[in-house]
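Undergrad: Got a predicted model here, sequence first, then my questions.
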Amino acid sequence: MQVKKASESFTIMNELVLPNDTNIFGNLMGGRLMYWMDIAAAIAAGKHCNAPCMTASVDNLSFKTPIKIGNTVHIEAKITRAFNTSMEIHLKVWGEDHLHQYSYESNEAYYTFVALDPNSNPRQVPRVEPETEEEKRLFEGALRRRQLRLVLAGKMKPGEASELKAYFTEN
């Protein structure tokens, strides 16, 4: 199977926060942001495997700072690791206030996508080759995050999650 660099999937997406995107406090609604993040993650997943992909899970979505009406949402997405048919995508989100000329960290999350063949069945995806220190750190942590997702979904028994268990136990 082919190997691709994590950087090949790197995707940047920008959106302007308009009145219809906000709640009564003038902040971007979380659901709208998740929608935009899902699109950015889908683009990154598609770049990696050159196939249609669908969202399998979203986890560790943390809301740090609200993004205000009139600000720009800046989303960066990149593959962290590929498994057999699934890929983990890490997303970072910033708000950009052009009036006051500053950017601020807003959100971060991990999305999992599955690649599909022409019959909409899962298909194998290329492996990921991390290059930078951050890519290597995210790559190493992806196996633990995957095992946690599988345990929480009831698809893996906690005792089988060897990487996850090793993270919490001393040698």
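TA: Received it, and whenever you're ready, just let me know what you need.
Undergrad: switch to C-alpha atoms for all contacts and neighbour counts from now on
TA: Will do.
Undergrad: surely residue 130 meets residue 139?
TA: Yes - between residue 130 and residue 139 there is a contact under CA atoms under 8 Å: 6.8 Å.
Undergrad: alright, now check it against this:
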Amino acid sequence: MENEKFVKESRTVKSAVVLPPDTNNHKTLFGGKLMAYIDDVAAIAAIRHARKHVVTASTDSVDFLHPIKEGHAVCLEAFVTWTHKTSMEVFVKVIAENLLSGERKVCAVSFLTFVALGEDGKPVPVPKAVPETPEEKWLHDHASERAVARKKRREESKRLAQEFGVKKPWDEA
């Protein structure tokens, strides 16, 4: 296994046209459909980086900035921004394009974490991500702050699950 890989080696792009079945009553792309695209393109980037099977450990955020209209193209760009021992942070930028005018705008951004798995299904080490461009360096330099927030949020989620656990629908609230 290599110890380092350039961020650009994981870069993945996925494009699609927003068709009527992909839209809500506002004729804009369903958020859930976009989230599925995001997870898919991010997983490909993580696999390219690790050259191992991966699982999604978390979706830190999906910030919807602008709606994506029916008939427009949606282009997702993903790449590994930072790595820990067995995990990888992946950044996804979603760009919508009016195919008739050529106007493009960033409509969503997202951060996800993936864990690389070995043949036995257990976590395995991943190469260090090496940024080169200003965007890659900025994302890499701020990744440790996001990792701290991610760890805190995960601990809060665990406490919530323990505190309220699994209840039957008819149990009192």
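TA: Yes, it's here. Because the structure is predicted, anything quoted here is derived from the model rather than measured.
Undergrad: Please state their TM-score.
TA: Here the TM-score for the pair of chains, by TM-score structural alignment, normalised by the length of the first structure, is 0.87; 155 aligned residues with a CA RMSD of 1.2 Å.
Undergrad: sorry, back to before: between residue 130 and residue 139 of the first structure, which contacts overlap?
TA: Contact criterion CA atoms under 8 Å, 6 or more residues apart in numbering; residues shared by residue 130 of the first structure and residue 139: residue 80.
Undergrad: Check the gap between the residue most central in space within the second structure and residue 40 of the second structure for me.
TA: The second structure has residue 112 as the residue nearest its centroid, 3.7 Å off, counting by CA atoms, centre = their mean. To residue 40 of the second structure, residue 112 of the second structure is 11 Å away according to CA to CA, to the nearest Å.
Undergrad: Identify the contacts common to those two.
TA: Here residue 112 of the second structure and residue 40 have no joint contacts, going by CA under 8 Å, 6+ apart.
Undergrad: Now check the first structure for the residue matching the residue nearest to the centre of the second structure.
TA: Under the alignment (TM-score structural alignment), residue 112 of the second structure pairs with residue 111 in the first structure.
Undergrad: same question, residue 98 of the second structure
TA: Using TM-score structural alignment, the equivalent of residue 98 of the second structure in the first structure is residue 97.
Undergrad: and that match, what is it in contact with?
TA: With contact set as CA under 8 Å, 6+ apart, residue 97 of the first structure has these partners: 70-72, 103.
Undergrad: Mind giving me the ChimeraX select for the residues you listed, buried ones only?
TA: Buried members of the contacts of residue 97 of the first structure can be picked out in ChimeraX with the line below, counting by 16 or more other CA atoms under 10 Å:
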select :70,71,72
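Undergrad: Tell me the one of the contacts of residue 97 of the first structure nearest residue 44 of the first structure?
TA: residue 72 (20.3 Å; CA to CA).
Undergrad: What's the separation between that closest one and residue 141 of the first structure?
TA: For residue 72 of the first structure, the distance to residue 141 of the first structure - CA to CA - is 30 Å.
Undergrad: Repeat that for residue 107 of the first structure.
TA: The gap separating residue 107 of the first structure from residue 141 of the first structure is 19 Å, by CA to CA.
Undergrad: Between the two, tell me which one has more neighbours.
TA: residue 107 (23 against 16; other CA atoms under 10 Å).
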